[in-house]
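1. Next comes the sequence, and after it the predicted model I'd like to discuss.
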Amino acid sequence: MESGAERADRSTADGGTADGGTADGGTADGGTADGGTADGGTADGRARALAVVLDAAVGEQAVDPYRLDGALADLGVTGGAAAGAAERLYRLRRDQLRLRRREHELTALFSSARELAEERDADALLARLVERAHDMMDSDVTYLSEFDAASLTLRVRKTAGSVSPRFQRLVVPPGRGLASLVVETRAAQWVTRYEDDSAGWHEDSLSEAVAAEGLVSLLGVPLLSDEDVLGVLFVGTRDEHAFTPEQVALLSALANHASVVLQTAQRLQRLQRSQEEARDALERLREHLVERDRANAVHQQLIRSVLEDSDFSPIAEKLAEALDRAVAVVDEYGEVIVTAGRALSADELRRAPVAEAVRASHDSGRCVLVEDGGDIGAVAALTTGSYYFGAVLLGTGGFPLSSVDLRTIERGAQVGTLLAMQRQAVSDAEHRRQGELLADLLDGSPDRRRDAVRRAKRLRVPVQDLDTLVLFAVPGEHRPQATRTLLGPLHSRALVGEYGGHVAVALSSRQPGVTVQRLHDQLRAALSVPVLSVSAAASGDLPTAVVTAQRTVRLLQALGAGDLAARAEDYHPYAAVFEPDPAALTAYLDTMVGPVRRYDAEHGTDLLATLRAFVRNQSSPTRTGRELGFHTNTILQRIERLTRLLGEGWRDDELFFRLSLAVRLDEIAERLRRL
């Protein structure tokens, strides 16, 4: 095809002018002087040529250069002028296309901005942004990865064009992949061929995911917020592609919009969490105020009820009503004082976890929850300092006990402690009065005794019926508790108090249900220590009875008795002879009986049994042999052996009396040691 410049050169050589005119006034396209043309140089031809020129400048499709040269030639533009005009037309077309593309991009960005202002669903916004980037960048796969600043990982959140489920759930480890490079540099990064890149950030799982999508070229731009990176927006193609600066700029603009979405979503989440936390805090405060008001009301009711009734019943009833569970109050011995609500089993009160919780509450002064306590869920000890008065026990309920509920229980226990202390003060005063009265009755002074009898009448204590005196030998620290324990079963028909280092009880032997052995057993169980009890018949003479009982106690203690309920009458002959001193009594028994004991231990004999039988049978060998089942000659042989051990005069009256007394005391001591 001949170009316009070639035609212009040819027409000039034939005599035409440079602008296409001929020498005789014709035109280069065959037109005549009157405007006609030989090859279509009509007005329609020029219009078609002009349309081609306009298409070359602003048309939708590109115009073939040869066709443009022909159109310019038809319009009379040839040679260098045609080349310059064609260049300007191509430049105009490029500018026009760039402006159109820019208009399209701006329209898309404006649409995205409008969606940012109108839409509140972050997921929907991110999905639209990814789809818009996918369309505008004409990519095969577009995806957005969100950055977790805590774990330094990137997780794919939205995709467009992806066909691999594995890629859609991809998590990029810290420092690996093109995405981590974008985060570290805070700048756009791209690769023309992903597999050929040797930057050192490849990772097997990432390469496998990229290969599953068939991606070749990748471009990623960061989603920035001040100094933070929120994520990375990626586009990828399955054919090799070189990304232009315009594409990088466009994707960065969309990434900025995505960062706004993520920032807004994060702020909304923080705001929502703050609102929820504030709502929860307000609800907890409201519940706390309700519980506090209820606790205050219960505490006031407890104080008022106790002041009015001086009884533990209001404590149990108010706590049971307020906390909707069974309540029991027990004393220091574990005996139930009062219950409210469903009755708690006595077996439950003795469970090991309950006892351990009571000890913990006693030590801490706080309410303690019970695990594996059966029907009992919480305990609070009635305690002050080292004093323990009992405990408040609460059953399990339909709701867990809050901190305010625990404080309510502790307040109830405090009120119970005040009531117990009040009762203790009254009881201690009563104990002191009884102790003083008993001490005056036991004293030998006639004046003090007469005054004590008058005071006893005022207290309605029948002194004339007090025909038995009992002394209880217990450690000093246990005597106050022993006194309180004995007052329980004795009521007002006996006197209890401390006297001469012991706990003394003056009572009537005719009082129903009361025996010395039962009092001894109750006291031992309450104190959990050995108790030595000695009773003496008063016969209207309490001072004499107390002297007899004291001597017997000292004798039994010297003989090693520790836990025994004894009658003074059984030991009266020995107590009357001795003013026992443990060291002196031990030396006496060793002098008199010790040689026989040592001989038996060395030779495996039982001469001591023969000696005891000989003493019991008034020095008669015949009766001794009959008791032991031996022949009289055998007994006589043993008596000769005893003579060698005890000396020739051991059967003389005076010495035999002392020996007999020692033998009987030694036998009593041995029997006491076996108890």
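-> Right, received. Where do you want to start?
2. CA atoms for contacts and neighbours, from now on please.
-> Will do.
3. Please compute how far stretch 231-243 lies from its chain's middle.
-> Distance, stretch centre to chain centre, for stretch 231-243: 52 Å (Cα atoms, centre = their mean, to the nearest Å).
4. actually stretch 333-349, not the one I wrote
-> Centroid displacement of stretch 333-349 relative to its chain, using Cα atoms, centre = their mean, is 29 Å.
5. Then stretch 346-366?
-> When distances are taken as Cα atoms, centre = their mean, stretch 346-366 is centred 20 Å away from the chain's centroid.
6. And that stretch, what's buried?
-> 348-349, 353-355, 357-362, 365-366 (16 or more other Cα atoms under 10 Å).
7. Now the two most distant members of those.
-> Farthest-apart pair in the buried residues of stretch 346-366 is E348 and G365; separation 21.9 Å (Cα to Cα).
8. L645 sits in which helix or strand?
-> helix 632-646 (DSSP states H and E).
9. ok, and here's another one to check against it:
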Amino acid sequence: MALQEQPILRVLELLAREAPAAAYEELLAPAGAPEARPAERERLAEALRLAAAVRGHIDRRQEREAALSALVDTAHDLTLPYDLDALLRVIARRARLLLNLDMAYISFHDEESGDSYVRTADGHASSLTMGFRVPIGSGLGSSVRSGSAPFWSPDYLEDPRVAHHSLIDDVVRAEGLRAILAVPLRSRDSALGVLYAADRTVRHFTPDEISLMASLADLASVAIEKTRELGRARAEIAALERSASRTRSDLLSVRRANEVHARMTDLLLAGGDLSGLLALATGVLGGTAAVLEPDGRVLASTGPLPEELPGTEETARAVLETHAARRPVEFSPGAWLAPVAAGGEYLGCVLVHPAEPLSDSGLRLLRLTAGTTGVLMLMQRNTAVAESQVREEFFDDLLTVPGRPPAQLRDRARRLGLDLEAPYAVAVIRPEGGSLGRAVVWASSYALRAGGLSNVRGGCLTLLLPSRNPGETARRVSDELTPLLGHPVTVGAAGPTAGPADIAPTHAEALRCLGALTSLGSSGSSAAASELGFLGLLLGDNHSVDRYVEDTIGPVLDYDTQRYTTLVHTLESYFESGSSPTHAAEALHVHPNTVSRRLERITALLGEDWQEPARALEVQLALRLHRTRRTLRAEAPPAGLRDPDGAGASAAGGAGGALTDPFGAGGFGAGSGPGSAGPHADRLRAP
């Protein structure tokens, strides 16, 4: 019995010390058991067979333990923080090493297109794999998605169970793959994608390998979902941080805007102006800013506006659109307009061209600036209304109350910021349709801006404006007022004035110019009395011969008076001789060179164009009026015999009565009678 049990004990001993297979084979060798009988040898062989089975179970258990250990290590690796792409690379590498395969790759489902695409790969040999899109319903992935279970093939290209597709087969050939195992990546009830493991030799996957790969896929799915959740959480945290940062920035901006608004309020209370208000806004926003009137003109600004801004017409349209929107709008790239309104009345807008793009806080500050601007403009309007009443009263006095002491007038003018010794033009405006309401408001504002005075007399607007060119002033007034009223205006102007005492006569001349425009059928046009020439003298309601003569040949009269020359007589002889210097020299009994020199002096005094037909007609008429006026004054009766009411002027005409009114109107009106000698009366000696 002991002899029989001895080989079996030897087998158990070999199992206990995990001896190699060669040690078991020695027990069956003749040298190992020479005395054993056949029955004993059979029992020994059976023991060795059982020992081999035990050894196989032990080997498989060890392999399973090693695989589980590797799976645990993989699970540990998957718990580390990765971004999604890095995590997928770790999963693919672990899958390839876990089963000792040549390649592993992961595909994700595309919910929009319905197909799949390869997101990552490990061990690939061609670049076709990365980003490769797997056609719908083909390859191992379609079987995995439809059955939600692993699917494998020992030789993919030769397997008839697989739904082949030429694109997939080309990639498999390019990679040299044969055996492929595919397991689903699932997250709760949804499928994320497929994990593939492939070998470049024909291989039959065991159930343990398939189970191991499925376990890895489950761990990978959890890690993928965790990484996605972590990514979403990080994105939300980043969004919250950005929101918190914006909130802090907005709070700082609101605080800064409130501080600026408080300074703006202090500025209003201190009597500040629009420029100071804009300076406070641009101190925060940077860049430049301006306040625009409803017609798009700049009322105040902090500096020159960018040249790339649109023109005046486009600006005026944008101002109206801003008012209709009742909110700030982007006028042009980088420039914003904010409406300035008081109730339903539109006052203008604020134009801002900031140094940086305008943020929400910048828009808030822009709205506050526009609102404060509206308050300031209303305050200025109320002040202007009160001041305009004083200015209108002063203008009335200048026009209707003669003989005021000049010192008193200059003192009142100085308090209103006027210098009446400077040249002014008087413009009389008659709107051709509609009421005067809007025109009166405009005139008051325009006169205040221009540094002049305004008034309403006889249904017409009267403006006293600083100007040396009354014609240009009349056209500028017409161009601005006509679009505002929506119908034409007729403007007659005169000037420039030469002191406070000259304002009333200049106003009378502007009225005559307005009457002349009406007589000519030119209502809706604008002109100055000097531009109408003798037509204004003929067609006006009243005639001012003195002013006409002064404006036409005044420099020649002054030259003769100061130097005791006879340029006026030379002019008369020149025209009477048909504009011939030679014939004029014969009539004057002087040398022709003398006439030429006198004509050169006249050209220097009157300008190069005095011999042009239109201008020559003016000069001849002025000469005739001057001669007639001089004749009438020479025939006037002594002062003691004159009619106190001025009737003696016509009664004393005597034989010269035919010269008293060359126009057949019974006289030349104010300024032509003997009691109102012109500025050049008695200057010349008789020719």
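-> On my side now, so go ahead. For clarity, every value in this text was computed on a predicted model and none was experimentally measured.
10. picking up where we left off before, just the buried residues of stretch 346-366 of the first structure: which are in helices?
-> Judged by DSSP state H, these include E348, L349, P353, V354, A355, A357, V358, R359, A360, S361, H362 as members of helices.
11. and the helix or strand that the helix holding L645 of the first structure is followed by, what does it pack onto?
-> Going down the chain from helix 632-646 of the first structure, the next helix or strand is helix 653-674, by DSSP H and E. Helix 653-674 of the first structure makes packing contacts with helix 582-603, helix 607-616 when contacts are defined by 3 or more Cα pairs under 8 Å, 6 or more residues apart in numbering; DSSP states H and E.
12. Just name the most buried of the ones you listed.
-> helix 607-616 (a mean of 19; mean count of other Cα atoms under 10 Å).
13. In the second structure, what range does it match?
-> Across the second structure, nothing matches helix 607-616 of the first structure (TM-score structural alignment).
14. between that helix and helix 653-674, how many degrees?
-> 120 degrees (axes from the mean of the first three to the mean of the last three Cα atoms, to 10 degrees).
15. residue ranges for the helices of the stretch 51-200 of the second structure, please.
-> Ranges of helices within the stretch 51-200 of the second structure are 84-98, 139-147, 166-175, based on DSSP state H, counting those that start in this stretch.
16. nearest to L532 of the second structure, of those helices?
-> helix 84-98 (89.5 Å).
17. mean distance, that closest one to its aligned residues in the first structure?
-> Helix 84-98 of the second structure differs from its equivalent in the first structure by a mean of 4.4 Å after superposition (mean Cα distance after the TM-score superposition for the first structure).
18. List the buried residues for that helix?
-> Buried, per 16+ other Cα under 10 Å, within helix 84-98 of the second structure: L84, L87, L88, R89, V90, I91, A92, R93, R94, A95, R96, L98.
19. Sketch out the helices for the stretch 451-600 of the first structure, chain order is fine.
-> Using DSSP H, counting those that start in this stretch, the helices of the stretch 451-600 of the first structure run over residues 479-490, 516-527, 542-558, 572-577, 582-603.
20. helices or strands next to the first one in the packing?
-> For helix 479-490 of the first structure, the helices and strands in contact under the criterion 3+ Cα pairs under 8 Å, 6+ apart are helix 403-442, strand 495-499, strand 502-507, helix 516-527.
21. relative to strand 495-499, how tilted is it?
-> Helix 479-490 of the first structure runs at 160 degrees relative to strand 495-499, counting by the same axes, to 10 degrees.
22. what's the answer for the last one, then?
-> With the same axes, to 10 degrees as the basis, helix 582-603 of the first structure and strand 495-499 are set at 80 degrees to each other.
23. which element is the counterpart of V298 of the first structure in the second structure on?
-> Matched to the second structure by TM-score structural alignment, V298 of the first structure sits across from V260. Here V260 of the second structure, judged by DSSP H and E, is contained in helix 207-269.
24. do A49 of the first structure as well
-> In the assignment (DSSP H and E), A49 of the first structure maps to helix 43-58.
25. Show me what that helix is packed up against.
-> Applying 3+ Cα pairs under 8 Å, 6+ apart, we find helix 43-58 of the first structure packed against helix 65-74, helix 79-118.
26. What lies in contact with the shortest one?
-> Taking Cα atoms under 8 Å, 6 or more residues apart in numbering as the criterion, the residues outside helix 65-74 of the first structure that touch it are 1, 3-5, 29, 41, 45-46, 48-50, 52-53, 56, 78, 82, 86.
27. again, only using 7 Å
-> Contact with helix 65-74 of the first structure is made by S3, G4, D29, R46, A49, L50, V52, V53, T78, A82, as judged by Cα atoms under 7 Å, 6 or more residues apart in numbering.
28. For it, buried residues please.
-> Buried-residue list, helix 65-74 of the first structure, by 16+ other Cα under 10 Å: R67, L68, D69, G70, A71, L72, A73, D74.
29. can I get those residues in CSV with distance to K158 of the first structure?
-> As requested, these are arranged in CSV below (distance: Cα to Cα, whole Å):
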residue, distance to K158 of the first structure
R67, 48
L68, 47
D69, 50
G70, 52
A71, 51
L72, 52
A73, 56
D74, 56
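30. Show me what D102 of the second structure lines up with in the first structure.
-> Taking TM-score structural alignment, D102 of the second structure has D140 as its aligned residue in the first structure.
31. Thought Y388 was touching A420 of the first structure, still the case?
-> No: between A420 of the first structure and Y388 there is no contact under Cα atoms under 7 Å: 9.5 Å.
32. Next, the mean deviation of stretch 236-247 of the second structure compared to the first structure.
-> Average distance, stretch 236-247 of the second structure versus aligned residues of the first structure after superposition (mean Cα distance after the TM-score superposition for the first structure): 1.3 Å.
33. distance between that stretch and the chain's centre?
-> Put simply, stretch 236-247 of the second structure sits 29 Å off its chain's centre (Cα atoms, centre = their mean).
34. start and end residues in the first structure for it, please.
-> Taking TM-score structural alignment, stretch 236-247 of the second structure hits residues 274-285 over in the first structure.
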